[in-house]
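# the amino acid sequence is not available; the structure is as follows:
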């Protein structure tokens, strides 16, 4: 492997096991900065029951990142948020497509929920990234939750490896009891030469509340260590508007408009250039009914429409048998989702137990298209192709419908809580008529999936709990994999496979939780088995008219079995009212049981070390992040990566209505290449382009009127 002489090779696992990770929990908009809270019961999450409950009552590991933590880390993208969480890895960076992987499972195998609605699917893009997800502005997020076990019993398809739930603030969250609220935020980050400006405003009217958040960003590409990557510019605009109307009996009607768009422009040697535009607009209506009846204590209705479009306009040069030419490519991905939700909740009690029952219905309709057009012009001006359609995969229409029920049962005569849940999903996917394809090869896909969940929490005391959980997940075959049918003749072709089975998972997790006024321990161990994993396979070869060249035919097929297992641990301790230390370590391993090869989606043993001092109106915290070398690779000739460690500094101060946050990253200017960026490459591959930025600084200033 060629990674340059600046990489430090490996480091002791004993050192890594002692590494400490800190998540600063500090209010950013107060006259004083309160100490970060240790009490897990102050954190409310929805990933465990699809309704608010205390984090300590969830039978499973959940990572929670709040708006305050996002600001303190000076995070500018979805991948930035989890910089210090060793159980969640990411690829991509500011201004680019990004992917998140939870315990070695990512992409479309993790369901994304934002304010109750599904985010759009992703499709394979350049550089191995999935395009179509993660296009949002993190400055408009109030909390991110990541449940790391199978989430299909509550959230349906795509919950194979977990769920990522993003919540944005409602008007009353911004108002905080005031009649008006207004704040301005400005930021700069050297890692991508990014500048940002945002405004957040809310107002209490006589019969309603309204809020609006506007954010704009401009920047350049995130460079590698030696700053040798092709340059591009990006700018983004995000608008989030909400209108909440209180009704009788504490009911509420809420309207939400969520819009995000980003443009990337890259200029190479004339005439080559690329312009990518990503645009997502969603509108939702929520009705919360708090009037109890014979069936429910509360009901939540939601109707939404979401439109996503990615358009790539490319000008590229090439040469063929007829000579040199210039291609103008118009490539798009379009998806519209219409969704409806109904969820009811009721409490039942008797002398033996208390039950909190959550049940409901989800229905979603996906309309997906992948139009691609090419105009080819010879150097003498002759038009060889005039906006001709190109093959990729035809459009698809998908229906998803699911019924779910979960019962949280607390025994009154014993410190024991049981959670039992089940969901039944039915889906249908149909290829849309397209003259480019042989529709006889693209049959409908219809399946029904059953996803159960069983869990228990035993409390030895108010401070000590143990839990165990079993859950199953599934994912429907993606439209682009089932119906993909294109290639470059005579070299290769990708054949459709409408006989793909859904991917499924079975996960076991056990954990230990301890917390008191000064110390908190969290420990979890997990084992997950994934069946019918979808991957590409060579299904046939045939000779071509070119001597020595064969046509290779690929197809997406189901693999028999994949297993992933690991452990995670974190310890937080306050030495006194001002000094905090926190430890977090994660280890994951997994194999394709058919071939006995390690998976490329895994991350090496990693953790972080943090020590911070918190005063009334300022804080300072140092973070050491450490990653072990990666030698568990699929084959002998697969790339391996050495270990590395980086040092960051986080600091902030509150001055009256001003809040300033500063993040200085990679203070030692360390050269390193994350395994996630190069996994699957050959051992002799050049890796300089995948190296991470050197020393960088980000700053964020907020003024609250």
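Right, received. Where do you want to start? Keep in mind that this is a model prediction, so the values were computed, not measured. Numbering: from 1, shown residues only.

# contacts and neighbour counts: CA atoms only from here.
Will do.

# what's the burial count for residue 154?
30 (other C-alpha atoms under 10 Å).

# identify all contacting residues around the one helix or strand it maps to.
Taking DSSP states H and E as the criterion, residue 154 maps to helix 152-155. Applying C-alpha atoms under 8 Å, 6 or more residues apart in numbering, the contact partners of helix 152-155 are 49-50, 111, 158-160, 162-163, 404-406, 421-423, 451-453, 471-474.

# and the strands in the stretch 151-300 of the chain, which stretches?
For the stretch 151-300 of the chain, applying DSSP state E, counting those that start in this stretch gives strands covering 163-167, 180-189, 194-204, 209-220, 233-246, 252-267, 273-289, 298-320.

# surely residue 91 is in contact with residue 77?
No. Using C-alpha atoms under 8 Å, residue 91 is not in contact with residue 77, being 11.3 Å away.

# looking at the two, which one has more neighbours?
residue 77 (21 against 17).

# please report how far the more buried one lies from residue 621.
21 Å (C-alpha to C-alpha, to the nearest Å).

# tell me the contacts of the residue nearest to residue 567 when sequence neighbours are not counted?
The shortest distance from residue 567 to any non-neighbouring residue, by C-alpha to C-alpha, 6 or more residues apart in numbering, is to residue 525 (4.4 Å). Residue 525 sits next to 509, 510, 511, 565, 566, 567, 568 when contact means C-alpha under 8 Å, 6+ apart.

# which ones among the contacts of helix 152-155 lie within strands?
111, 163, 404-406, 421-423, 451-453, 471-474 (DSSP state E).

# so which of those residues comes closest to residue 652?
When these are ranked by distance to residue 652 (C-alpha to C-alpha), residue 163 comes first, at 31.4 Å.

# hmm, back to that, so which strand or helix has the residue nearest to residue 567?
Using DSSP H and E, residue 525 sits in strand 519-543.

# can you check residue 447 too?
strand 445-459.

# packing partners for that strand?
Under the contact definition 3 or more C-alpha pairs under 8 Å, 6 or more residues apart in numbering; DSSP states H and E, strand 445-459 sits against helix 152-155, strand 416-431, strand 464-475.

# and the comparison structure, right after this:
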């Protein structure tokens, strides 16, 4: 395998709160870039015994990792309905799933940070997005071997977009036998949807391969009748996908310690978008968004050399080329006066192109030191064509039609060098320190905006550091402390593109934006013995220079011709986040039962130029608790899981630009009762099945303002066969 590495209620903002912050200052981890590794968890390994490279870029168990990491292995993935990768991460402590009103484009937030501040990697190689929403996780779950998650800033490790964290999706290689055929399908009653996939894979001598394809189609989401719908369905939540995937690998060398691989992917998406009824307030009478195209294509080449010598231990090289084609259509209709309407239709036709690669050397100059050094390069280009047409009626006998066309071609070129050293400086102590230096060139290659036609580009240089300490001197226990830095470059859209998407308001790009940055302090403990698995962490993060939009009032810096109704991207906001994350389970002796709990307590304060608030659209408590069963019945391996998923209510306070008053929207707390079961039978467990009975009490709920109302009582049934 590759070692790649609501109805809203409004009020004045509450007075400022004084919160005692307990900060355990430590030291963190590593460094590096893209390309992480594919490592297999051993059969029967506990959650903390699984091996990952995502926390340190060297192979280490979750137990002994200095970072907050979670590994979702193949066995866990096979027990979930494979609708999306994001759904498979919903119960990771500190992780929230968001979809920004489009059911087919799910993203994740980590520790309250927006999806735009989370890095998404596929086999260690980055997917960029350049939207205000962040990168959706669009990859076929049937081709995923494991998912590694880093919670918290990780820019030393994984590039200039990782303030919230990192998700690395490792795809599958060939099966162990010469030929293995896989067929699978899932039915989703909550969307009257279906999903099917087929694959052929195997290993012949030193050669391994996998070829697969998949299709899915979902109708509108079924939800309880209530404030969001009177029909029981959310209009505008249908979507469909199709996928193709190819893996070819070859091992060579006397010890078969050299491995090369080629991987190719294609993912195509069509999706609608739901409109919150509360959004249709005066003067807006209609609002619609369609996403008829979101296509990703990628080809990647990888080389790994393992155990090459006493000093040069490992070598990793990878290169890739990737395109994302997307089409966005937005219509908003307003009736500012009786008999008068304003209809604004906007489109955006974009292509994102990524190409680059990573080189990493693992060195062992001394038995107490393990060092990695490397280089990473990423060329990230955005070509966008935008149209906007406004039709105004009621001001005379004929409609007034105005339109605009704009086009931009912009790019970011990032070259970074990294180094990390793991130092076992005393018995049971290990110190891992890392440094990464970035050189970033930003260019506006072509534009229809005359005000920016002479823009000559700019360059930025920045170093970020991290350090981590682990102590393993207590039986079956690892104590850890960390410090890490986060760094997010502005997107090309924020820098250069003027857009009228959303409510039809014009927002100007700003080429003078500065990067967003953060500092994270964290301490944790892990324990694994006597059937008890415990992973707990406390964290405190400060972030600044958040990119936001501000009205084009005097002194805002908007271009000539801007009106007071227009907006500008600007560095103006900051955030302070702190909390505790917990995962615990207990395999009760002499039974097949394992009670468990996972979740997070988190507080997040947003700081704006004129006010601050803890009402940041983040639940204070969220998580899952239940009991699992593992056993065998009539020769069938059976598992079952009865659990509650719940969160406290959320609030979101914002400044009304028209009234200059603070307004607070609320969502109530919620909890759903769920039951899942499944199993496998036949030689090598060739037949696998899983059934999920979701939201048994048909609870109406909405997790956050960034997520659609939840599906009502529903069934998901999956069957997979291998030959």
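Thanks, I have it. If you're wondering where the values come from, they're calculated on a predicted model, not measured in any experiment.

# list the TM-score for the superposed pair.
With the length set by TM-score structural alignment, normalised by the length of the first structure, the two chains reach a TM-score of 0.83; 639 aligned residues with a C-alpha RMSD of 3.5 Å.

# what's the most buried one of the helices and strands packed on strand 445-459 of the first structure?
When you average the neighbours per residue for each of these (mean count of other C-alpha atoms under 10 Å), helix 152-155 leads with a mean of 30.

# so that one corresponds to what in the second structure?
Aligning helix 152-155 of the first structure against the second structure (TM-score structural alignment) gives residues 155-158.

# and the alignment partner in the second structure of residue 65 of the first structure, what is it in contact with?
Residue pairing (TM-score structural alignment): residue 65 of the first structure is matched to residue 72 of the second structure. Going by C-alpha under 8 Å, 6+ apart, residue 72 of the second structure touches 89, 146, 147, 148.

# one more pass at 6 Å, please.
By C-alpha atoms under 6 Å, 6 or more residues apart in numbering, the contact set of residue 72 of the second structure is 146, 147.

# from residue 144 of the second structure, how far out is it?
Separation of residue 72 of the second structure from residue 144 of the second structure (C-alpha to C-alpha) stands at 10 Å.

# hmm, residue 469 of the second structure is touching residue 484, no?
No. Assessed by C-alpha atoms under 6 Å, residue 469 of the second structure is found out of contact with residue 484, at 11.9 Å.

# how about the spatially most central residue of the first structure, nearest residue that isn't a chain neighbour?
Geometric centre of the first structure, nearest residue: residue 100, 4.5 Å, by C-alpha atoms, centre = their mean. Residue nearest to residue 100 of the first structure in three dimensions, not counting chain neighbours: residue 90, with 4.5 Å by C-alpha to C-alpha, 6+ apart.

# show me the contacts for residue 177 of the second structure.
Neighbouring residues of residue 177 of the second structure by C-alpha under 6 Å, 6+ apart: 202, 203.

# and what of residue 604 of the second structure?
By C-alpha under 6 Å, 6+ apart, residue 604 of the second structure lies in contact with 576, 577, 614.

# quick one: map the second one onto the first structure.
I take that to be residue 577 of the second structure. Checking TM-score structural alignment: residue 577 of the second structure goes with residue 564.

# is it true that that match touches residue 528?
Yes. Residue 564 of the first structure is in contact with residue 528 according to C-alpha under 6 Å; the separation is 5.2 Å.

# can you get me a residue count around residue 562 of the first structure?
Residue 562 of the first structure has 22 neighbouring residues, counting by other C-alpha under 10 Å.

# if you could redo that for residue 668 of the second structure, that was the one I meant.
15.

# and if you look at the one 4 residues further on?
As a burial measure, the neighbour count of residue 672 of the second structure was computed by other C-alpha under 10 Å and equals 21.

# what's the match for it in the first structure?
Using TM-score structural alignment as the criterion, residue 672 of the second structure maps onto residue 646 of the first structure.

# check contacts around that match.
624, 625, 666.

# on that earlier part again, what range in the second structure does the helix or strand where the residue nearest to residue 100 of the first structure lies sit on?
Using DSSP H and E, residue 90 of the first structure maps to strand 88-91. With TM-score structural alignment applied, strand 88-91 of the first structure matches the range 95-98 in the second structure.

# now that stretch on the first structure. Mean distance?
Comparison of stretch 95-98 of the second structure with the first structure after fitting gives an average deviation of 1.0 Å (mean C-alpha distance after the TM-score superposition for the first structure).

# buried residues, that stretch. List them.
Buried residues in stretch 95-98 of the second structure, counting neighbours by 16 or more other C-alpha atoms under 10 Å, are found at 95, 96, 97, 98.

# adding distance to residue 551 of the second structure, write those out as TSV.
Below are the buried residues of stretch 95-98 of the second structure laid out as TSV (distance: C-alpha to C-alpha, whole Å):
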residue	distance to residue 551 of the second structure
95	32
96	30
97	30
98	27
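
# so which of those is the closest to residue 342 of the second structure?
Distances from residue 342 of the second structure to the buried residues of stretch 95-98 of the second structure, taken by C-alpha to C-alpha, are shortest for residue 98, at 30.9 Å.

# what's the following helix or strand after the strand ranked longest in the first structure?
The longest strand of the first structure (DSSP E) is strand 323-349. For strand 323-349 of the first structure, the following helix or strand on the C-terminal side (DSSP H and E) is strand 353-369.

# packing partners for that next one?
Judged by 3 or more C-alpha pairs under 6 Å, 6 or more residues apart in numbering; DSSP states H and E, strand 353-369 of the first structure is in contact with strand 323-349, strand 396-411.

# in a markdown table: the ones you listed, plus mean neighbour count.
Output for those, formatted as a markdown table (neighbours: other C-alpha atoms under 10 Å):
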| stretch | mean neighbour count |
| --- | --- |
| strand 323-349 | 18 |
| strand 396-411 | 21 |
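
# closest to residue 656 of the first structure out of the ones you listed?
Using C-alpha to C-alpha, these put strand 323-349 closest to residue 656 of the first structure, at 42.8 Å.

# to which residue of the second structure is residue 534 of the first structure aligned?
Aligned counterpart of residue 534 of the first structure in the second structure: residue 547 (TM-score structural alignment).
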